[in-house]
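[1] 3D model of this:
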Amino acid sequence: MKILSVDDSATMRKIIGRVVGMLGYDLLEAGTGEDGIAVLEQNVADVALVIMDINMPGMDGISALEAIKANERTRNVPVMMVTTDSDRQRIIQAVRAGAANYVTKPFTHDDLAAKIADTLGASEF
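    Next up, the predicted model:
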């Protein structure tokens, strides 16, 4: 199974990729909300989770989340949002739009691994 990281920061995608690899998943990457939706649509059968930044140029994470949840093919894929501590209102907005979980920056590898495990359910590990 695969985890899709959607973030405009290549460094953040690399950090997420390390944790995803430690958990035994393959990483797919996208640098924009639009690209994330396209990658998910092409790989929907193999994607266990999308980890998406809220704040991205162009299509932000909330808009991409709404598009994923509106699409019959992708709506059941859980989406975990990545945000900063100061984004409380955006976190509420994301949860209302269908986010399964969120993690706040900065986070440790252990924090992210725990959030992934929580989002996917302990039976995955």
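
[2] going forward, measure contacts and count neighbours with C-alpha atoms only.
    Fine.

[3] what about residue 109, neighbour count?
    By other C-alpha atoms under 10 Å, 14 other residues sit near residue 109.

[4] Could you also give me the structure for this next sequence, so I can compare it with the first?
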Amino acid sequence: MENNISTMPLEMTMTAVKLEDGILTLEIDNHSGYEMTYGEDYELQRQEGDSFVKVEPESDIVWHDIACSIPDLTKATVTCDLKPYGKLQAGVYKLIKSDMEAVFELTADYDPD
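    Modelled structure (predicted):
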């Protein structure tokens, strides 16, 4: 009997790379064993105590209803506009996109304007 089981970690990871002019740049690394898709939508959360709570935007956010794909063993760079959230207080944040999470810390208050 042939063993068709992969022993490599099968996952997609998302890492925050930089925040500049209100635009958060993320890197998605696909090691899932499959071509994966994700959309433009995301949720921003801020850590309060031991849990994360949703940050509500100050203005409406509009996302296009599209699916982006990333082949297996590939990295993709994506951006998320955080300007609709206005001034963000220093603290630990989590951006959630298509079942992926990127945690990042703002060491000082951040105003994109």
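
[5] TM-score them against each other, please.
    The pair, once superposed, lands on a TM-score of 0.21 when counted by TM-score structural alignment, normalised by the length of the second structure; 56 aligned residues with a C-alpha RMSD of 5.7 Å.

[6] for the second structure, what spans make up the strands?
    According to DSSP state E, the second structure carries its strands in the segments 11-20, 23-31, 36-38, 43-48, 51-54, 68-70, 74-81, 91-97, 100-106.

[7] May I see the buried residues of the fourth one?
    Under the neighbour-count criterion of 16 or more other C-alpha atoms under 10 Å, strand 43-48 of the second structure has 44, 45, 46, 47 buried.

[8] now swap in the last one and tell me
    Of the residues in strand 100-106 of the second structure, those buried by neighbour count under the rule 16+ other C-alpha under 10 Å are 100, 101, 102, 103, 104.

[9] Can you give the contact residues for it?
    Outside of strand 100-106 of the second structure, the residues within contact range by C-alpha atoms under 8 Å, 6 or more residues apart in numbering are 12-16, 26, 89-96.

[10] which of the residues you listed count as buried?
    By the neighbour-count criterion of 16+ other C-alpha under 10 Å, those include these buried positions: 12, 13, 14, 15, 16, 26, 93, 94, 95, 96.

[11] Let me have the residues you listed in JSON lines, extended by distance to residue 76 of the second structure.
    Output for those, formatted as JSON lines (distance: C-alpha to C-alpha, whole Å):
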{"residue": "12", "distance to residue 76 of the second structure": "11"}
{"residue": "13", "distance to residue 76 of the second structure": "11"}
{"residue": "14", "distance to residue 76 of the second structure": "9"}
{"residue": "15", "distance to residue 76 of the second structure": "11"}
{"residue": "16", "distance to residue 76 of the second structure": "12"}
{"residue": "26", "distance to residue 76 of the second structure": "8"}
{"residue": "93", "distance to residue 76 of the second structure": "21"}
{"residue": "94", "distance to residue 76 of the second structure": "19"}
{"residue": "95", "distance to residue 76 of the second structure": "16"}
{"residue": "96", "distance to residue 76 of the second structure": "16"}
